[in-house]
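Visitor: okay, sequence plus prediction incoming.
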Amino acid sequence: MNKLLINALAAAALFASIPAQSHDYGANSIKIDHPWSREAPPNAKVIAGFFQLKNKGTEDDFLISASSPVADRVELHTHVMEDDMMKMRQVDSVRIGAMKTVMFKPGGFHLMIFDPKQSFKKGERFPMTLTFKNAGTIEIEVAIEENAHKHEH
């Protein structure tokens, strides 16, 4: 009876850990950790996407585009200081140096997801495709977190 209980608990722990592990993605040398976005009101015209990019390879790679079936378009953005003001700017690509990490976070690089077709609540996820110059396309799911959430990695 004890063996049966131990086996059942071990199986439950294994299955419970699968969703947590499935929030990391990768292909070739590129690893993507914890893609997330904040809850937004139903009438939001734009939401942002964040994650950590790791290049475990010996050559630089570049994130060159993003897309999602839940939005009309997705752009790569960053913040720049211009005329003593911080402004958001679209960029054509984001370099991920060899053996380096790039954070997509509030106030830095991020995805701008325009005209989402629905609103998302905490705990929900939506699909996103990231395209890299060398690693190709990587399918991820963006997790929705609380609007007040401040993500630290």
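Guide: Looks like it came in fine. What you see is a predicted model, and the numbers here were worked out from it, not measured in a lab.

Visitor: all contacts plus neighbour counts: C-alpha atoms, from now on.
Guide: Fine.

Visitor: from the middle of its chain, how far away would whichever helix or strand residue 126 is part of be?
Guide: Assigning secondary structure by DSSP states H and E places residue 126 in strand 125-132. Relative to its chain's centre, strand 125-132 lies at 8 Å (Cα atoms, centre = their mean, to the nearest Å).

Visitor: here comes the other one, which I'd like you to weigh against the first:
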Amino acid sequence: MLKRYLFLVISLFSFSLAANQVVVSDFTVREFIPGAPSSVGYFQLANHSDKNLALSSVSIEQLGRVEIHNHIQKNGMMSMVKLDKLAIDAHSTKVFQSGGLHLMLFSPEAKLIKGETLNAQFNFVSGLTINAKATIVGINESIENEHQHHHH
């Protein structure tokens, strides 16, 4: 009985420790263009742990559906593909940005208002869940920030 209890405590502690070693930063969600069925989300996802992880889904309040997408080049053409999961190696960072990995956002329940924040949940295949906050940015503002980001 004591062994089971200790195993449970150690498991919960290591799970908690892993959550502190996986960090979402610079998380922005772009306002929906009036009449557009979708928008995008960008962020950085850092895995500072010693374990490889796989992101399986992201949910964001006020959005009916969120999908993980990537741009790939195939036969000289760029195309967008939906990913069922995304591997994040130990001690690595995935950057979600224009022209690469990004979140596709669908079915807003209400108008997204620039400057407000949304709660998000990142779910991993291992069962790990990370909570984060996304800042809503304006349609033009997020494009300008992307250009500024690329010049650094």
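Guide: Received the coordinates, thanks. Because the structure is predicted, anything quoted here is derived from the model rather than measured.

Visitor: now the strand holding residue 126 of the first structure on the second structure. Mean distance?
Guide: Aligned to the second structure and superposed, strand 125-132 of the first structure gives a mean residue distance of 1.4 Å (mean Cα distance after the TM-score superposition for the first structure).

Visitor: can you point out the buried residues in that strand?
Guide: By 16 or more other Cα atoms under 10 Å, the buried positions in strand 125-132 of the first structure come out as 125, 128, 129, 130, 131, 132.

Visitor: need the residues you listed in JSON lines with distance to residue 93 of the first structure, can you?
Guide: Converted to JSON lines, the buried residues of strand 125-132 of the first structure look like this (distance: Cα to Cα, whole Å):
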{"residue": "125", "distance to residue 93 of the first structure": "25"}
{"residue": "128", "distance to residue 93 of the first structure": "17"}
{"residue": "129", "distance to residue 93 of the first structure": "15"}
{"residue": "130", "distance to residue 93 of the first structure": "11"}
{"residue": "131", "distance to residue 93 of the first structure": "10"}
{"residue": "132", "distance to residue 93 of the first structure": "9"}
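
Visitor: which pair of these spans the longest distance?
Guide: Greatest spatial distance among the buried residues of strand 125-132 of the first structure (Cα to Cα): 125 and 132, at 21.9 Å.

Visitor: list the helices and strands the strand ranked longest in the second structure packs on?
Guide: Using DSSP state E, we find that the single longest strand of the second structure is strand 63-74. Applying 3 or more Cα pairs under 8 Å, 6 or more residues apart in numbering; DSSP states H and E, one finds that strand 63-74 of the second structure makes contact with strand 53-60, strand 77-83, strand 102-108.
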